[in-house]
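Enquirer: Below is the sequence, then the predicted model.
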Amino acid sequence: MQNIKSMTGFASVRVNVSSGSLAMDLRSVNSRYLEATFKLPDNFKYLDTQLREILKSTVQRGKFEMSFAFIPAASENLHLNQALVQKLCNSLKEIKAHFPEGSADLTQVLLYPGVIAENNEQSREELSAEIVANFRELLKALIANREREGARLASVISEKIDALEKCLEPVKDQLDTLVAQERAKLQARLKVLKADVDENRLEQEVALLAQKADIAEEYDRLCSHISEVRRILKEGGSCGKRLDFMMQEFNREANTMASKASNLALTKIAVELKVLIEQMREQVQNIE
């Protein structure tokens, strides 16, 4: 049995690594598919593909967004990209020529990405490995968060299934008396009209009315769907789409039962069923 996961979750990591301090936040919300947005600074965008592959191999559905911040520690291995500085300074001169009142200066040039970089390939590889390792831990924490929420959702759905089953109990009691009810109603109408009807014709009309009002098939299918949802919840895993399909099946049978309802009691039961089904469907939308 695998744990049921919610598609909603959040996790964060704040850690000191070999060359600075790292902060990552990862959040997920509902989505029919797997979507991911990694807000990486330009000098870390080379990690985007690798992080996406790790995510894809771990989760099935959801919309994920990661924010990322890295503050480098002081280093003696700094390199000034003179070619880039020259280009930026030339651009700065052109800007000042057109906008002399502007306040741009060399300080802003030094802050431009790539102007000052750590001239150490080994340090970059080490930092990349640390980022990936911490992303795995971040993802693990997010999944744990999603599993806790998933357990809560499964519990709510299970309670609603029990309530739905209890709601159906009076229906079972009416199935055997449906023909008698239709006969009594028809005889009452005929009595009001003071009409004499052949007994065989009366039975034919009763049978026809009972057939139109027969909800035995709907009742049986609803009971079958209840068993199937319980099985899916017990099996666990990424079951959101299967549960969503079952909610559609529940709704179809409840609608048919409502249209066939031959008395007020059955109509009320059908309405209550639809309310419970909608409450379950709202929870199912959050399950991976």
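Expert: Yep, it's here.
Enquirer: from here on, contacts and neighbour counts on C-alpha atoms
Expert: Noted.
Enquirer: Setting aside sequence neighbours, what's the nearest residue to the residue located most distally from the centre of the chain?
Expert: The centre of the chain is farthest from one residue, Asp196, which by C-alpha atoms, centre = their mean lies 62.0 Å away. In space, and not counting its chain neighbours, Asp196 is closest to Leu190: 7.5 Å by C-alpha to C-alpha, 6 or more residues apart in numbering.
Enquirer: Could you tell me which residues make contact with Ser6?
Expert: By C-alpha atoms under 8 Å, 6 or more residues apart in numbering, the contact set of Ser6 is 146-150, 153, 286-288.
Enquirer: quick revisit: wait, the residue nearest to Asp196 touches Leu202, no?
Expert: No - if you go by C-alpha atoms under 8 Å, Leu190 and Leu202 don't touch, sitting 9.9 Å apart.
Enquirer: hmm, back to that, which among the contacts of Ser6 gets closest to Val29?
Expert: Taking C-alpha to C-alpha as the measure, Val29 lies nearest Asn286 of the contacts of Ser6, at 8.1 Å.
Enquirer: That closest one against Gly9, yeah?
Expert: No - using C-alpha under 8 Å, Asn286 makes no contact with Gly9, being 10.4 Å away.
Enquirer: Looking at these two, which has the bigger crowd around it?
Expert: Between Asn286 and Gly9, counting by other C-alpha atoms under 10 Å, Gly9 is the more crowded of the two (23 against 20).
Enquirer: Tell me the spacing between the more buried one and Asp162.
Expert: From Gly9 across to Asp162, the span is 27 Å (C-alpha to C-alpha, to the nearest Å).
Enquirer: Then Cys239?
Expert: Distance, Cys239 to Asp162, using C-alpha to C-alpha: 19 Å.
Enquirer: Which residues are in contact with the closest residue to Asn81 other than its chain neighbours?
Expert: Ranked by C-alpha to C-alpha, 6+ apart and with sequence neighbours excluded, the top spatial neighbour of Asn81 is Val115, at 5.1 Å. The contact partners of Val115, taken as C-alpha under 8 Å, 6+ apart, are 80-82, 84-85, 109.
Enquirer: Filter those down to just the buried residues.
Expert: When the contacts of Val115 are checked for burial by 16 or more other C-alpha atoms under 10 Å, the buried set is 84-85, 109.
Enquirer: isn't there a helix covering Thr109?
Expert: Just to correct that, residue 109 is Val rather than Thr. Yes - assigned with DSSP: H, G, I helix; E, B strand; the rest coil, Val109 falls within a helix.
Enquirer: contacting residues for it?
Expert: Contact analysis of Val109 by C-alpha under 8 Å, 6+ apart lists 85, 88-89, 115.
Enquirer: Tell me the one of the residues you listed nearest Glu35?
Expert: Here the nearest of the contacts of Val109 to Glu35, counting by C-alpha to C-alpha, is Val115; it sits at 32.9 Å.
Enquirer: Could you check how far the closest one is from Ala213?
Expert: Val115 is 80 Å from Ala213, by C-alpha to C-alpha.
Enquirer: for Asn16, same thing?
Expert: Remark: distance between Asn16 and Ala213 (C-alpha to C-alpha) = 71 Å.
Enquirer: Second structure follows, compare the two:
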Amino acid sequence: MPVYSMTGYASGQLSVPQAAPGQDARPSSPGRIGLEIRSVNSRFLDLSFRLSEELRQHEPALREMVQARLRRGKVEIRAGLESGPSDAVREPHARLLQRLSAVQDTVRGWLPDARPLSVADILRLGAAEEAPTADFAEPLQALAKQALDELVASREREGARLAQMLLGHLKQLRALAEQARPLVPQLVEQQRTRFLERWKEAMGLAEGTASPEAAQDRALTEATAFAIRIDVAEELTRLAAHLDEIERLVKKGGEAGKRLDFLIQELHREANTLGSKSAALELTKISVDMKVLIEQMREQVQNIE
């Protein structure tokens, strides 16, 4: 199953015939339904609709279609109706002009100061009077299905790109962990040697007040305590387990975004602990490099459905 991103965009248009508005009207030319869908990342599925007045009644059907195809993301759906080119300015029919004239006479009879209707007023009122009454449910759903197919395909392509980037970062993190693993025994041995040298110097200054055996035991005890403080074997083991689980989820695909986000937090925790236990510049650098990669992975994972 592929990995899906939550980022995508799709749009489409579909020509539809408009119903004749009345017995005095000429046949109207086809109009167009335009629809676009945008989606970005979100913790849940968050839908918002921007539909024109003619299409607003179809929002429940569109919502159901989107919920059947998407699981997460902030999704915005816009749809509107555009008249055909020949209907850009529709000439009002005689019956409408008669009715507007009668209404205007009545209004000015009561309100003599009311201004007369302008051409723009008449055209606007005529457009409202002759609003299309066709049923757009079927073409709108067909257009929505087409746009959703395109959106899901774009989210799949983006998801495949994110999956490849994540797998590449996993490989780099494993390489850094392998660099860190042999550093701890080396540091412990260096510290043990350093303790022994210091105790030998202290013995010389104390003119034999401490036996060589006691000095060596004390140095070994200090070295052991130091080894316990800087031991990162457990952190490296947990980090490797998290990397394996992330790789498994990415290759499995599906709705893995929330679980991946949790695992990224665990990776960051282990890298922080690795840095806090660092007793050498090399280990500190490895910890910083890990946290940079993990932060990049966090940004990518937040876009996965």
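Expert: Now that the structure is in, tell me what you want to look at. Nothing here was measured: the structure is a model prediction, and the numbers come from that model.
Enquirer: Provide the TM-score value for the superposition.
Expert: Remark: TM-score between the superposed chains equals 0.83 [TM-score structural alignment, normalised by the length of the first structure]; 274 aligned residues with a C-alpha RMSD of 3.3 Å.
Enquirer: returning to that earlier point: identify the farthest-apart pair in the contacts of Val109 of the first structure.
Expert: Among the contacts of Val109 of the first structure, the pair separated by the greatest distance (C-alpha to C-alpha) is Cys89 and Val115, at 11.5 Å.
Enquirer: show me what contacts the residue most central in space within the second structure?
Expert: Central residue of the second structure (C-alpha atoms, centre = their mean): Asn41, 2.2 Å from the mean position. Residues near Asn41 of the second structure by C-alpha under 8 Å, 6+ apart: 6-7, 72-74, 302-305.
Enquirer: same check, this time on Ala271 of the second structure
Expert: Counted by C-alpha under 8 Å, 6+ apart, Ala271 of the second structure has contacts 235, 287-288, 290-291.
Enquirer: just Val59 of the first structure next, same as before
Expert: Val59 of the first structure is in contact with Leu34, counting by C-alpha under 8 Å, 6+ apart.
Enquirer: How many residues are close by the closest residue to Thr8 of the first structure other than its chain neighbours?
Expert: Spatial nearest neighbour of Thr8 of the first structure, excluding adjacent residues (C-alpha to C-alpha, 6+ apart): Val29 at 4.4 Å. Neighbour count of Val29 of the first structure, defined by other C-alpha under 10 Å: 16.
Enquirer: Do a quick rundown of the helices in the stretch 51-200 of the second structure.
Expert: For the stretch 51-200 of the second structure, the helices defined by DSSP state H, counting those that start in this stretch occupy 59-69, 94-110, 119-129, 137-180, 183-205.
Enquirer: which residues in the first structure does the fourth one align to?
Expert: On the basis of TM-score structural alignment, helix 137-180 of the second structure is assigned to residues 128-171 in the first structure.
Enquirer: Could you check how far that stretch is from the centre of its chain?
Expert: 10 Å (C-alpha atoms, centre = their mean, to the nearest Å).
Enquirer: which residue in the first structure lines up with Val232 of the second structure?
Expert: Superposed on the first structure with TM-score structural alignment, Val232 of the second structure falls opposite Ile215.
Enquirer: residues touching its match, list them.
Expert: By C-alpha under 8 Å, 6+ apart, the contact list for Ile215 of the first structure reads 175, 257, 260-261.
Enquirer: Kindly provide the distance from it to Ala129 of the first structure.
Expert: Here the criterion is C-alpha to C-alpha. By it, Ile215 of the first structure lies 63 Å from Ala129 of the first structure.
Enquirer: do Ala265 of the first structure as well
Expert: Noted for Ala265 of the first structure: a distance of 66 Å to Ala129 of the first structure, by C-alpha to C-alpha.
Enquirer: How about Val206 of the first structure?
Expert: From Val206 of the first structure across to Ala129 of the first structure, the span is 78 Å (C-alpha to C-alpha).
Enquirer: nearest spatial neighbour of Glu65 of the first structure, skipping sequence neighbours?
Expert: Distances taken as C-alpha to C-alpha, 6+ apart place Thr37 nearest to Glu65 of the first structure, at 4.8 Å, with adjacent residues excluded.
Enquirer: burial measure for the one you found, as a count.
Expert: A count of nearby residues for Thr37 of the first structure, using other C-alpha under 10 Å, gives 13.
Enquirer: In a strand, it, correct?
Expert: Yes - Thr37 of the first structure forms part of a strand when assessed by three-state DSSP.
Enquirer: Just the element for whichever residue in the second structure pairs up with Asn200 of the first structure, please.
Expert: By TM-score structural alignment, Asn200 of the first structure lines up with Asp217 in the second structure. Asp217 of the second structure belongs to helix 212-230 when assigned by DSSP states H and E.
Enquirer: which of the residues in the following helix or strand past that helix are buried?
Expert: Next along the chain after helix 212-230 of the second structure, taking DSSP H and E as the criterion, comes helix 233-252. The neighbour-count check on helix 233-252 of the second structure (16+ other C-alpha under 10 Å) flags 235-236, 239-240, 242-243, 246-247, 249-250 as buried.
Enquirer: from the residues you listed, which two are the most distant?
Expert: Across the buried residues of helix 233-252 of the second structure (C-alpha to C-alpha), the longest gap, 22.5 Å, separates Glu235 and Val250.
Enquirer: Could you look up the SS state of Arg32 of the first structure?
Expert: Taking three-state DSSP as the rule, one finds Arg32 of the first structure in the coil state.
Enquirer: just to revisit the earlier point, spell out which residues are contacts of both of Leu190 and Leu202 of the first structure.
Expert: Residues touching both Leu190 of the first structure and Leu202 (C-alpha under 8 Å, 6+ apart): there are none.
Enquirer: Let me see the contact set for Phe10 of the first structure.
Expert: Counting by C-alpha under 8 Å, 6+ apart, Phe10 of the first structure touches 25-28, 142, 145.
Enquirer: Equivalent analysis for Ser278 of the second structure, please.
Expert: 230, 284.
Enquirer: Roughly how far does it sit from Ala240 of the second structure?
Expert: Using C-alpha to C-alpha, Ser278 of the second structure is found at 18 Å from Ala240 of the second structure.
Enquirer: got it, and Glu270 of the second structure?
Expert: 10 Å.
Enquirer: now Lys171 of the second structure
Expert: Using C-alpha to C-alpha, one gets 11 Å for the distance from Lys171 of the second structure to Ala240 of the second structure.
Enquirer: Also Thr193 of the second structure?
Expert: In this view, Thr193 of the second structure and Ala240 of the second structure are 31 Å apart by C-alpha to C-alpha.
Enquirer: that older thread, the more surrounded of Cys239 and Asp162 of the first structure?
Expert: Legend: neighbour count by other C-alpha under 10 Å for Cys239 of the first structure and Asp162, higher for Cys239 (18 against 12).
Enquirer: Perfect, I'm done here.
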